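Sequence and predicted structure are below.
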Amino acid sequence: MYSYAIPHLDATIHIALYENVSNSEELLKRIIAASTLEGDEGDIERATLNYAFVDPTLVTSLTQLQTAVYHALLSSSQSNLRTKTVHSEIIYILNPTNNITEALRRFGVSKSTRSLILIRVNERPPHPSIEELETAMNDLVNGEPVELDRLSAVTDWAAVRKVYKLNGDVVLAGVKGDEEKRIVNELVISTVATKSVAA
């Protein structure tokens, strides 16, 4: 798990990547059900699922994720969220369009998700310890926790180019391999970074 702080926003962020996930359909059902559960049961389930569940196939780098997290936190600090929580805002910001349903479909957990990123944003102290969060995440996801440097191996680069509408971009003409991935990553980060301005 990768953890870092944004001191001026009084936030800590934790990002974990899982491969060989076998309970994505169950997680999706729980997330949907938790949104309508009432009373103490609903509060407990929402607290248990208090993460951004991101399918990493359209994620090109840690920087892309950090950019989305930062903009979601800024929106939260200014009471300007377009979604219900800072975690759903991260997923919204990752998507190049302003359609929230589309963002959840593209970037959220689905029945077919086999690799999964969990992001936990803690905006106000006291923040849970890294050990507590790791245990909670591992209890939630039936999968193998792996280092974030595995991220590019699960990225679907062709799908990224299609979703971010990069196939006709002149800067990618004739470029292949690692150089193509580098340029695609830079273009994707720029799109995520400017979303709040363009929205």
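In hand now; what should we look at? Residues are numbered from 1 along each chain as shown.

From now on I want contacts and neighbour counts done on CA atoms only, so please keep to that.
Noted.

so how far is residue 171 from the most centrally placed residue in the chain?
The centroid of the chain falls nearest to residue 54 when counting by Cα atoms, centre = their mean (4.1 Å). Per Cα to Cα, to the nearest Å, residue 54 is found 28 Å from residue 171.

How about residue 7?
Distance from residue 7 to residue 171, by Cα to Cα: 36 Å.

When those two are compared, which one has more neighbours?
Legend: neighbour count by other Cα atoms under 10 Å for residue 7 and residue 171, higher for residue 171 (13 against 8).

Look up the closest residue to that one, ignoring the ones flanking it.
Computed as Cα to Cα, 6 or more residues apart in numbering, the closest residue to residue 171 that is not its neighbour in sequence is residue 183, at 7.9 Å.

Over to residue 22?
Among residues not flanking residue 22 along the chain, residue 142 sits closest, at 5.7 Å (Cα to Cα, 6+ apart).

Correct me if wrong: the one you found contacts residue 19.
No: counting by Cα atoms under 8 Å, residue 142 stays clear of residue 19, with 9.2 Å between them.

Which one's more surrounded, these two?
residue 19 (20 against 16).

could you list every residue that touches the residue lying closest to that one once chain neighbours are set aside?
Spatial nearest neighbour of residue 19, chain neighbours left out: residue 115 (4.3 Å); criterion: Cα to Cα, 6+ apart. Neighbouring residues of residue 115 by Cα atoms under 8 Å, 6 or more residues apart in numbering: 17-21, 55-57, 154.

again, but for residue 107
54-56, 58, 91, 94-95.

take a look at this one as well, against the first:
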Amino acid sequence: MIPSLVQIVLLGRLKSGVTMEFTLEDSELAEITFRVYKDVVNAAEIRSTIFSSKLPICLVQPQLVWDEFQLKAAVAKTIQNGKDGTMKTRSFATEILYWLSPSTNISESLKTLGAGDNASEFLVISKESDFQQVRELIKGTEISLAELASLRDSQRITDSYGLNQVGDMYKSSSELLSSYIVSKMMTKELC
């Protein structure tokens, strides 16, 4: 179950017991939409329109997304960093890709998680008003966010987030695995 109030608290042995906490109210995330597309035939055109218009729209490879909580955590961190003036990248879209990744290497994060020109499936993260500017361009089939799991590539996720080292307890529970992935994303700069 996805909490309506996104609150992420990370505790443990992180650089001398560092604790990281941030909370965003529903209203701050309510403006953000998540849309999933498959059978897309014009990703290059869509990407070109987004980049040339400088629209704050993020296109993500859905194969590397475990669940909606992972998306909300990355968006929440992006919004918080935007407020604090501590963004690691130059845009909303690239900051989300950075926080979705377990890597601190920005280029690697963008390459690994960003949908490329040949993508036939992607996840769109944006404000509804921005999305409306490219909606008609997308030649593909929109599917429900609930169907995101059908596009998931478990082996790539395992490799990307180091899940081979995770105990059976995490692997037996989708919710625990989601929490582990989000913890890896959010603590990458602390470890």
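Looks like it came in fine. Since the model is a prediction, treat every value here as computed from it, not as a measurement.

returning to that earlier point: the residue nearest to the centre of structure 1 -> structure 2?
Matched by TM-score structural alignment, residue 54 of structure 1 corresponds to residue 60 in structure 2.

show me where structure 2 has strands.
Here structure 2 has its strands, by DSSP state E, at 6-10, 20-24, 32-38, 58-60, 122-127, 141-143.

ok and the longest one relative to strand 122-127, angle-wise?
Counting by axes from the mean of the first three to the mean of the last three Cα atoms, to 10 degrees, strand 32-38 of structure 2 lies at 160 degrees to strand 122-127.

Strand 32-38 of structure 2 vs structure 1, average offset?
Compared with structure 1 after the fit, strand 32-38 of structure 2 shows a mean deviation of 1.0 Å (mean Cα distance after the TM-score superposition for structure 1).

That strand - contacts with which helices or strands?
If contacts are counted by 3 or more Cα pairs under 8 Å, 6 or more residues apart in numbering; DSSP states H and E, strand 32-38 of structure 2 sits against strand 122-127, strand 141-143.

Which residues does the longest one contact?
Contacts to strand 122-127 of structure 2, defined as Cα under 8 Å, 6+ apart, come from residues 31-38, 56-62, 93, 115.

and with 7 Å instead?
31-38, 56-62, 115 (Cα atoms under 7 Å, 6 or more residues apart in numbering).

Drop anything exposed from these.
If you count burial by 16 or more other Cα atoms under 10 Å, the buried members of the contacts of strand 122-127 of structure 2 come out as 32, 34-38, 56-62, 115.

Buried residues in the lengthiest helix in structure 2, which are they?
Assignment by DSSP state H gives helix 68-84 as the longest helix of structure 2. Judged by neighbour count using 16+ other Cα under 10 Å, the buried positions of helix 68-84 of structure 2 are 68-80.

swap in stretch 128-135 of structure 2?
130-131.

just to revisit the earlier point, residues contacting the match of residue 54 of structure 1?
Counting by Cα under 7 Å, 6+ apart, residue 60 of structure 2 makes contact with 113-115, 122-124.

how about residue 85 of structure 1, what's its match in structure 2?
Superposed on structure 2 with TM-score structural alignment, residue 85 of structure 1 falls opposite residue 91.

Quick check: chain neighbours aside, which residue is closest to its match?
residue 56 (7.2 Å).

Also residue 24 of structure 2?
Per Cα to Cα, 6+ apart, closest to residue 24 of structure 2 is residue 6, 5.7 Å.

What is the burial count for the one you found?
Neighbours of residue 6 of structure 2 (other Cα under 10 Å): 18.

just the helices in structure 1 please.
Using DSSP H, helices in structure 1 cover 24-34, 39-48, 62-77, 86-94, 100-107, 130-140, 151-154, 157-163, 177-193, 195-198.

Could you identify which of these is most buried?
helix 86-94 (a mean of 26; mean count of other Cα atoms under 10 Å).

mean offset of that one relative to structure 2 (after superposition)
Helix 86-94 of structure 1 sits 0.9 Å off on average (mean Cα distance after the TM-score superposition for structure 1).

and that helix, how far from the chain's centre?
Offset of helix 86-94 of structure 1 from its chain centre (Cα atoms, centre = their mean, to the nearest Å): 7 Å.

Specify the angle between that helix and helix 177-193 in degrees.
Using the same axes, to 10 degrees, the direction of helix 86-94 of structure 1 lies 120 degrees away from that of helix 177-193.
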